[in-house]
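Asks: Structural data only, the sequence is not supplied:
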């Protein structure tokens, strides 16, 4: 079966338009959303409701991202409000409340939090039930990555690392240089979280640097001979730059290979 994968939508209806285009092109494909539905652009609520509908119709599954977890924590207990607001949550609260009520509001006010509960409890309940890993065929989908230095990266990686890990997933931890890590699993791993234009490194025993120049954030494939590949698909949408319109990846779940895509270009 063909699988459509998209990560780090960050409230962008442009990205969702691209998803719909790819779904129309591959009508029998299943869609997997890799997290970070909130923050960056102004349509977080609309993006969430579209994804919720596809999941309810059993046409998609969604996993949790770090921005979604920050929204969840805010809705549970605003003691963690500062972290979310530092990452764009203040603007998201303003946009969501304006979408629901038409009001302009101070996102840090008690009234704003009450309005969020009154209008978006369904989204909160949906996000609260999201898994952090999805395995589909020979593919493993996770928002940020795995701690590849553990004995069993799937079971031993902490939840916070599944949502936030970067360097310890991308690179070897036993080297001071930026050398890409090996994939010890029998799964092709697909992640978002880190815009690919910010990833730069080398393979073992290679003098050639692999890098893109941000804001160019195409799909990046890292693979050593004899191992399953790792795909990084974050198109840098959280930057809100007009050139960062997201990456839509289409995989063959049986081979783990990328068979089609719509990618961010400079």
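Replies: On my side now, so go ahead. Keep in mind the model is a prediction, meaning the values are calculated, not measured.
Asks: From here on, just use CA atoms for contacts and neighbour counts.
Replies: Noted.
Asks: State the distance from residue 45 to residue 124.
Replies: 11 Å (CA to CA, to the nearest Å).
Asks: ok, these two, which is more surrounded?
Replies: residue 45 (22 against 19; other CA atoms under 10 Å).
Asks: Next, the buried residues of the one helix or strand residue 82 maps to.
Replies: In the assignment (DSSP states H and E), residue 82 maps to helix 81-86. Neighbour-count burial for helix 81-86 flags 81, 83-85 (criterion: 16 or more other CA atoms under 10 Å).
Asks: For that helix, name the packing helices and strands.
Replies: If you count contacts as 3 or more CA pairs under 8 Å, 6 or more residues apart in numbering; DSSP states H and E, helix 81-86 packs onto helix 66-76.
Asks: quick one: buried residues of the helix it packs on?
Replies: Residues 66-75 are the ones in helix 66-76 that count as buried (16+ other CA under 10 Å).
Asks: Might one say that residue 250 is in contact with residue 139?
Replies: No: Residue 250 is beyond contact range of residue 139, at 11.8 Å (criterion: CA atoms under 8 Å).
Asks: where along this protein do the strands fall?
Replies: 2-6, 30-33, 60-62, 133-136, 139-142, 188-191, 200-201, 210-211, 220-222, 230-232, 248-252, 257-262 (DSSP state E).
Asks: For burial, what's the neighbour tally of the nearest residue to residue 251 once chain neighbours are set aside?
Replies: Computed as CA to CA, 6 or more residues apart in numbering, the closest residue to residue 251 that is not its neighbour in sequence is residue 258, at 4.5 Å. Neighbours of residue 258 under the rule other CA under 10 Å: 17.
Asks: returning to what we had before: make a markdown table from the strands of the chain and add distance to residue 170 to it.
Replies: Shown next, in a markdown table, are those (distance: least, CA to CA, whole Å):
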| stretch | distance to residue 170 |
| --- | --- |
| strand 2-6 | 19 |
| strand 30-33 | 20 |
| strand 60-62 | 22 |
| strand 133-136 | 17 |
| strand 139-142 | 13 |
| strand 188-191 | 10 |
| strand 200-201 | 9 |
| strand 210-211 | 12 |
| strand 220-222 | 9 |
| strand 230-232 | 9 |
| strand 248-252 | 19 |
| strand 257-262 | 19 |
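Asks: wait, which of the ones you listed is closest to residue 167?
Replies: strand 200-201 (10.7 Å; CA to CA).
Asks: this is the other structure I want to compare:
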């Protein structure tokens, strides 16, 4: 269960956190340095390790209190042990990535070295499984499935769909918006990015596609934000089992088991 208001406050815990994240980053970066980026198989492994390092290390170091409380249920020791275990079993990481390459060899070898970077992120995030779910009855390669998708009604609908759909009573989008009256003004997102150094949100489109706690909570990150848009906001992106926090009226919303991601409503009485 996610832990609200988790804080990594003990000096010895901070020291362990800094040591293990630095050790983990250095270990896997040294592995990357020994890979030949002119080789397609090694470039593929190099890029996936880079994506992995951001997920498990970079994003946590950027906001440790939130990340450790949200994704590791406030169990800092579990996170530290996981990083050490991954260092101890690094050879299996390489073996598993090589197997993943072999399973997609013909498709990856058709790509340029630059394209492999996008392909590795796509595979790391389960893209092939998603793609196959559209055409589960067809035994095709990823490239063939991709071509099928591009000529399907799914893709036509996707290309026509806006990032955000605003109706008289609802706002539909992937991640979220700033809960203010002028939520549709790109300028306020650029200002937010500058003031709060959320470079990864990358302005208006980035916020609407990738925001999590920036959308759910007020600017101080203490309470769920009051929705001042005048509309009901319907979003996805963040697994609902992870959503937890405090309302400024004293109420609390707890997270749920990770196997129980249901539609959840975050709402003030007025």
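Replies: Alright, I've got the coordinates. Please read all numbers here as calculations on a predicted model, not as lab measurements.
Asks: List the TM-score for the superposed pair.
Replies: Once superposed, chain against chain, the TM-score is 0.45 (TM-score structural alignment, normalised by the length of the first structure); 140 aligned residues with a CA RMSD of 3.0 Å.
Asks: distance of residue 233 of the second structure from residue 171 of the second structure?
Replies: 5 Å.
Asks: residue ranges for the strands of the second structure, please.
Replies: For the second structure, the strands defined by DSSP E occupy 164-166, 170-173, 232-234, 245-246, 252-253.
Asks: right, so the ones you listed: which one is the most enclosed?
Replies: strand 245-246 (a mean of 20; mean count of other CA atoms under 10 Å).
Asks: From the contact counts, what lies against it?
Replies: Helices and strands touching strand 245-246 of the second structure, by 3+ CA pairs under 8 Å, 6+ apart, are strand 252-253.
Asks: Just list what the strand it packs on packs against, helices and strands only.
Replies: Right, strand 252-253 of the second structure is packed against strand 245-246 by 3+ CA pairs under 8 Å, 6+ apart.
Asks: okay, the strands of the second structure in CSV with distance to residue 124 of the second structure next?
Replies: Below are the strands of the second structure laid out as CSV (distance: least, CA to CA, whole Å):
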stretch, distance to residue 124 of the second structure
strand 164-166, 26
strand 170-173, 24
strand 232-234, 27
strand 245-246, 30
strand 252-253, 32
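Asks: Kindly state which of the ones you listed is positioned closest to residue 96 of the second structure.
Replies: strand 170-173 (35.2 Å).
Asks: What sits closest to residue 74 of the first structure if chain neighbours are left out?
Replies: residue 81 (5.4 Å).
Asks: and the one you found, how far is that from residue 113 of the first structure?
Replies: 10 Å.
Asks: quick one: residue 32 of the first structure and residue 72 of the first structure, what's the gap?
Replies: The value you get for residue 32 of the first structure to residue 72 of the first structure, if CA to CA is used, is 20 Å.
Asks: Correction: the previous question concerned residue 117 of the first structure.
Replies: 11 Å.
Asks: ok, the buried residues of helix 81-86 of the first structure vs residue 19 of the first structure, which is closest?
Replies: In terms of CA to CA, no member of the buried residues of helix 81-86 of the first structure lies closer to residue 19 of the first structure than residue 84, at 26.3 Å.
Asks: Contact partners for that closest one?
Replies: Applying CA atoms under 8 Å, 6 or more residues apart in numbering, we find residue 84 of the first structure in contact with 67, 70-71, 74, 90.
Asks: okay if I get those as TSV plus distance to residue 2 of the first structure?
Replies: What follows is the contacts of residue 84 of the first structure, written out as TSV (distance: CA to CA, whole Å):
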residue	distance to residue 2 of the first structure
67	27
70	31
71	31
74	36
90	37
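Asks: Show me which of those residues is closest to residue 220 of the first structure.
Replies: Out of the contacts of residue 84 of the first structure, the member with the shortest distance to residue 220 of the first structure (by CA to CA) is residue 67, at 22.0 Å.
Asks: what's the spacing between the closest one and residue 33 of the first structure?
Replies: When residue 67 of the first structure is compared with residue 33 of the first structure (using CA to CA), they lie 14 Å apart.
Asks: Could you do residue 222 of the first structure as well?
Replies: 21 Å.
Asks: Between the two, which is the more surrounded one?
Replies: Using other CA under 10 Å, the more surrounded residue of residue 222 of the first structure and residue 33 is residue 33, with 25 against 19.
Asks: The more buried one touches residue 55, doesn't it?
Replies: No: in this structure residue 33 of the first structure lies outside contact range of residue 55 using CA under 8 Å: 9.8 Å.
Asks: list residues touching both of the two?
Replies: By CA under 8 Å, 6+ apart, residue 33 of the first structure and residue 55 have these common neighbours: 61-62.
Asks: Please list all residues in contact with the residue nearest to residue 109 of the second structure when sequence neighbours are not counted.
Replies: In space, and not counting its chain neighbours, residue 109 of the second structure is closest to residue 40: 6.6 Å by CA to CA, 6+ apart. Shown here is residue 40 of the second structure, whose contacts under the criterion CA under 8 Å, 6+ apart are 108-109, 113, 116.
Asks: The lengthiest helix in the first structure: which residues count as buried?
Replies: For the first structure, the helix with the greatest residue count under DSSP state H is helix 110-128. For helix 110-128 of the first structure, the neighbour count (16+ other CA under 10 Å) marks 112-113, 115-116, 120, 123-124, 127-128 as buried.
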